[in-house]
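Q: Turn this into a structure:
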Amino acid sequence: MSGAKSGCKTIIQKEAPLAMYFHCAAHRLNLALVSSCSILAFKSAESCIGEIARFFSYSAKRQRLLDKAVEVKSSSESRANKLIDSCITRWVERIESYTIFMELLHEAIHSSLDAMAHPRLHTDLGTDWGWDGETVTRANGFLFQLQSPSFLVSFHILQVMTLLKDLTEKLQMQAIDVIYAYNAITSVVSTFKSLRQQ
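A: The predicted structure is shown next:
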């Protein structure tokens, strides 16, 4: 799009020299969010979420336990039972993985990991799973990470940032004008100000 020799910007500016080029507003917002998530605490929380998603998705047996935990423990209205790994570059795709993780975090994920580490405490999920030592060790490690203050604070801040999903999607609409975009941004800014005051 922005190539100096054969990009769309160059071709248009040859015909209309006064035309100005600027990046897509949604793309710029995405870049800003990805940059803000380069803070070490956020990177650690994102890494933990991704590792846990892969931990369950790479094993049918572990995924079956998570499915059972969702069925038995989860009180949320969500029908999600499979974690998804977060996309490194696209913020909108990260939001879905955070949302699913949050919906399952306190009940199903925690119960599944605890059942792997301490199967006798979770007879409602079954005790005959026969977990290997590596699974038990990793489950204990994930439980420790999920309960750390650094993870909890970082993850909740990431959850607040998911309020930008609607804005990102609105900024990507085909028929958007400057006034609509400005109003959408103003609405999100006022929501953040309200959250900060609370």
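
Q: hey, let's count contacts and neighbours off CA atoms from now on
A: Noted.

Q: what about the helices in this structure?
A: With DSSP state H as the criterion, the chain has helices at 8-15, 25-36, 40-57, 60-73, 91-104, 110-117, 133-146, 149-161, 164-171, 178-197.

Q: Now that we have those helices, can you turn them into JSON lines and tack on distance to Met1 and mean neighbour count?
A: Conversion of the helices of the chain to JSON lines gives the following (distance: least, Cα to Cα, whole Å; neighbours: other Cα atoms under 10 Å):
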{"stretch": "helix 8-15", "distance to Met1": "5", "mean neighbour count": "14"}
{"stretch": "helix 25-36", "distance to Met1": "13", "mean neighbour count": "15"}
{"stretch": "helix 40-57", "distance to Met1": "30", "mean neighbour count": "18"}
{"stretch": "helix 60-73", "distance to Met1": "42", "mean neighbour count": "18"}
{"stretch": "helix 91-104", "distance to Met1": "21", "mean neighbour count": "20"}
{"stretch": "helix 110-117", "distance to Met1": "45", "mean neighbour count": "24"}
{"stretch": "helix 133-146", "distance to Met1": "42", "mean neighbour count": "16"}
{"stretch": "helix 149-161", "distance to Met1": "29", "mean neighbour count": "15"}
{"stretch": "helix 164-171", "distance to Met1": "18", "mean neighbour count": "18"}
{"stretch": "helix 178-197", "distance to Met1": "21", "mean neighbour count": "12"}
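
Q: Of those helices, give the one that comes closest to Leu83.
A: Closest approach to Leu83 among the helices of the chain is made by helix 40-57 (5.1 Å; Cα to Cα).

Q: Verify the stated contact: Asp85 with Glu46.
A: No - taking contacts as Cα atoms under 8 Å, Asp85 lies outside contact range of Glu46: 9.4 Å.

Q: I'd assumed Ala69 was in contact with Ser111.
A: Yes - Ser111 lies in contact with Ala69 (Cα under 8 Å); the separation is 6.6 Å.

Q: Which residues outside stretch 31-41 are in contact with it?
A: Contacts with stretch 31-41, where a contact means Cα atoms under 8 Å, 6 or more residues apart in numbering, come from 43, 89-91, 150-151, 154.

Q: Export those as JSON lines, with columns for distance to Asp166.
A: As requested, the contacts of stretch 31-41 are exported to JSON lines (distance: Cα to Cα, whole Å):
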{"residue": "Lys43", "distance to Asp166": "23"}
{"residue": "Thr89", "distance to Asp166": "18"}
{"residue": "Arg90", "distance to Asp166": "14"}
{"residue": "Trp91", "distance to Asp166": "12"}
{"residue": "Ser150", "distance to Asp166": "27"}
{"residue": "Phe151", "distance to Asp166": "25"}
{"residue": "Ser154", "distance to Asp166": "21"}
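
Q: residue nearest the centroid of this protein?
A: When Cα atoms, centre = their mean is applied to the chain, the residue found nearest the centroid is Tyr98 (2.9 Å).

Q: and for comparison, fold this next one:
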Amino acid sequence: MHGWARAPPLEGGAHPLSTAAVWRGNRVPLGLSEHACVAFKLDAKALTDEILGVLKSHGIDFRANLVGQGYDGASVMSGRHTGVAARIKQEAPFAFYVHCHAHRLNLVLIDVVKSLPDAAQFSLLEKLYIFISGSYVHAKWLDVQKELYPNEQTRELKQLSDTRWACRYDTCKVMKERLHAVVRVLEGLANDCNADRAIDARGLLGQIDARFAMKLVIMTHILGKINQLSNLLQSANLDLVKAVELIETVRANLEEMRSDPASFDALWDEVEKNSAAPGFDTSECRSSRKRKLSTQLQEFVVTDSTGKQSGSTHSDFSVKDSTRINFYPILDHMLTEMTRRFSNEACELMKALQALNPQSAEFLSFEKMSGLILAFRANEEDLSHELHSAKRMLERRYKDLSDNEKPKSLLDFVRILGPYEEAFPEPYRLAKISIVLPVSSALAGSREKLLCSEINQNYTEKYNG
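A: All right, here's what the predicted structure looks like:
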């Protein structure tokens, strides 16, 4: 089962819900059921009863055949002992719960943005969007872009999203690329005949300086790393094997940024380039002046003051070095949050799925499949023999093929094993289960419908062809 969605309440306190379930049957390898219903209570017990009732109404033997469930991280759904996921797993022991990976990533981003010294900068971006979206100002915004960027298409500022924080990358990216135009528009309206509009323009213009431009480039760079992963995690063709590869890739990229000075040097070059267009000077970003020594201590040697604030002003450093000192803790925080958010039981299962990835060095390794064996109660002895035989069969079958012709994904592996299901029942069963385990609850139904269709077509061809 791949989660549920809730819309705003209807009259009388009813809540419309939708569910999507993927299950395996006796004569049909995989099935998909989608259902919309109404619930009058949203506590864990009521939601569990509603979901199980939907499965029963479709005649699905969920106790034996339900192999996965995915939701966001709300406590009512993911509570360890009394949440919906725990209650369903008591009824269906194979219904492994996966916390929506797109939601996990959203939580990482929220925590990282909160750690930024000037998270309030997002409020300024929202105010700029509101101001420039007005019809009178918007016309000038388009005219200024045509003047400054005659060979480029005009761009629109993006509104912030309170739920999908990865979308804030789009907001920062457009603002960074059109900062010169934003400044030009505000300067032109600072003395507008409309007093209210002129005051708003001057107020916004006063907050846009070299420090704002510098932080905008850094935020865009950091959010871009997360946004790329967020988009991929919501791809309709993504499976858990690819998800774990993408997460590890992003983590490796962040670690490289943290350890390689050249990465920050390249970022700083972009900061200076972006600041130059609107006429800003990065030297204006020099840290605040040193605190003056109390006159009562002028006759003493003072090495440090007990009232010194946390977060040194770094006034003895260059602007670039001061920025570097503030930049690295943000990367450290992001790495810590990614490790914390993607390191539980579900992620251990994801790592076990690498043994079913044809491009992994651990492909068909029995030792790496312990997570899958425990979660879905595979017969260890049979699985060990079948994996060994399957590996030898694939080696003989593809020894004369080029790398481009060999299987590259979990779905490719399922297609190959389909005709040999009776010879390799345990690997085929685990591969089918793995391919429909949820990555993101936002994808409930779309990817699974495609996968079920493909696998069932192979099944039909095998028995009726």
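
Q: before we move on, back to that, from the contacts of stretch 31-41 of structure 1, which single one is nearest Lys61 of structure 1?
A: Out of the contacts of stretch 31-41 of structure 1, the member with the shortest distance to Lys61 of structure 1 (by Cα to Cα) is Phe151, at 26.5 Å.

Q: residues contacting the residue lying closest to the closest one once chain neighbours are set aside?
A: Nearest-residue entry for Phe151 of structure 1: Ala45, 5.4 Å, with adjacent residues in sequence omitted and distances by Cα to Cα, 6 or more residues apart in numbering. With contacts defined as Cα under 8 Å, 6+ apart, Ala45 of structure 1 is in contact with 151, 154-155.

Q: Could you report the separation of whichever residue in structure 2 pairs up with Ala45 of structure 1 from Val108 of structure 2?
A: In structure 2, the residue paired with Ala45 of structure 1 according to TM-score structural alignment is Gln121. Distance, Gln121 of structure 2 to Val108 of structure 2, by Cα to Cα, to the nearest Å: 19 Å.

Q: all strands in structure 2, in order from the N-terminus.
A: Here structure 2 has its strands, by DSSP state E, at 4-6, 15-23, 31-39, 68-71, 96-99.

Q: Make JSON lines out of the ones you listed and add distance to His221 of structure 2 and mean neighbour count.
A: Shown next, in JSON lines, are the strands of structure 2 (distance: least, Cα to Cα, whole Å; neighbours: other Cα under 10 Å):
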{"stretch": "strand 4-6", "distance to His221 of structure 2": "32", "mean neighbour count": "17"}
{"stretch": "strand 15-23", "distance to His221 of structure 2": "36", "mean neighbour count": "22"}
{"stretch": "strand 31-39", "distance to His221 of structure 2": "39", "mean neighbour count": "16"}
{"stretch": "strand 68-71", "distance to His221 of structure 2": "29", "mean neighbour count": "27"}
{"stretch": "strand 96-99", "distance to His221 of structure 2": "27", "mean neighbour count": "25"}
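
Q: Tabulate these in a markdown table, adding columns for distance to Val113 of structure 2.
A: Output for these, formatted as a markdown table (distance: least, Cα to Cα, whole Å):
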| stretch | distance to Val113 of structure 2 |
| --- | --- |
| strand 4-6 | 27 |
| strand 15-23 | 32 |
| strand 31-39 | 35 |
| strand 68-71 | 24 |
| strand 96-99 | 21 |
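
Q: Quick one: closest of these to Ser370 of structure 2.
A: Proximity to Ser370 of structure 2, assessed across those by Cα to Cα, is greatest for strand 96-99 (14.7 Å).

Q: Which strands or helices does the closest one pack on?
A: strand 68-71, helix 345-352 (3 or more Cα pairs under 8 Å, 6 or more residues apart in numbering; DSSP states H and E).

Q: Just tell me the aligned range of the last one in structure 1.
A: Per the alignment by TM-score structural alignment, helix 345-352 of structure 2 matches no residues in structure 1.

Q: buried residues in that helix?
A: Judged by neighbour count (16 or more other Cα atoms under 10 Å), helix 345-352 of structure 2 contains these buried residues: 346-347, 349-352.

Q: Surely Val92 of structure 1 and Asp166 touch.
A: No - using Cα under 8 Å, Val92 of structure 1 is not in contact with Asp166, being 9.0 Å away.

Q: hey, where'd the helices end up in the stretch 301-450 of structure 2?
A: In the stretch 301-450 of structure 2, the segments counted as helices under DSSP state H, counting those that start in this stretch are 319-341, 345-352, 370-376, 380-398, 410-417, 425-436, 446-464.

Q: could these be laid out in JSON lines, adding distance to Ala20 of structure 2?
A: Listed next are these as JSON lines, based on distance: least, Cα to Cα, whole Å:
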{"stretch": "helix 319-341", "distance to Ala20 of structure 2": "25"}
{"stretch": "helix 345-352", "distance to Ala20 of structure 2": "20"}
{"stretch": "helix 370-376", "distance to Ala20 of structure 2": "21"}
{"stretch": "helix 380-398", "distance to Ala20 of structure 2": "30"}
{"stretch": "helix 410-417", "distance to Ala20 of structure 2": "20"}
{"stretch": "helix 425-436", "distance to Ala20 of structure 2": "12"}
{"stretch": "helix 446-464", "distance to Ala20 of structure 2": "9"}
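
Q: Please work out which of the ones you listed is packed deepest.
A: helix 425-436 (a mean of 22; mean count of other Cα atoms under 10 Å).

Q: what does that helix correspond to over in structure 1?
A: By TM-score structural alignment, helix 425-436 of structure 2 lines up with nothing in structure 1.

Q: now that helix against helix 446-464, angle please.
A: Inter-element angle recorded for helix 425-436 of structure 2 and helix 446-464: 150 degrees (by axes from the mean of the first three to the mean of the last three Cα atoms, to 10 degrees).

Q: Output the contacting helices and strands for helix 425-436 of structure 2.
A: Short answer (3+ Cα pairs under 8 Å, 6+ apart): helix 425-436 of structure 2 packs on helix 380-398, helix 410-417.

Q: nearest to Ser133 of structure 2, of those helices?
A: Between these, helix 410-417 lies closest to Ser133 of structure 2; by Cα to Cα that is 45.7 Å.

Q: Give me the nearest residue to the counterpart of Ile95 of structure 1 in structure 2, chain neighbours excluded.
A: Using TM-score structural alignment, the equivalent of Ile95 of structure 1 in structure 2 is Tyr169. Using Cα to Cα, 6+ apart and skipping residues adjacent in sequence, the residue nearest Tyr169 of structure 2 is Leu223, 5.3 Å away.
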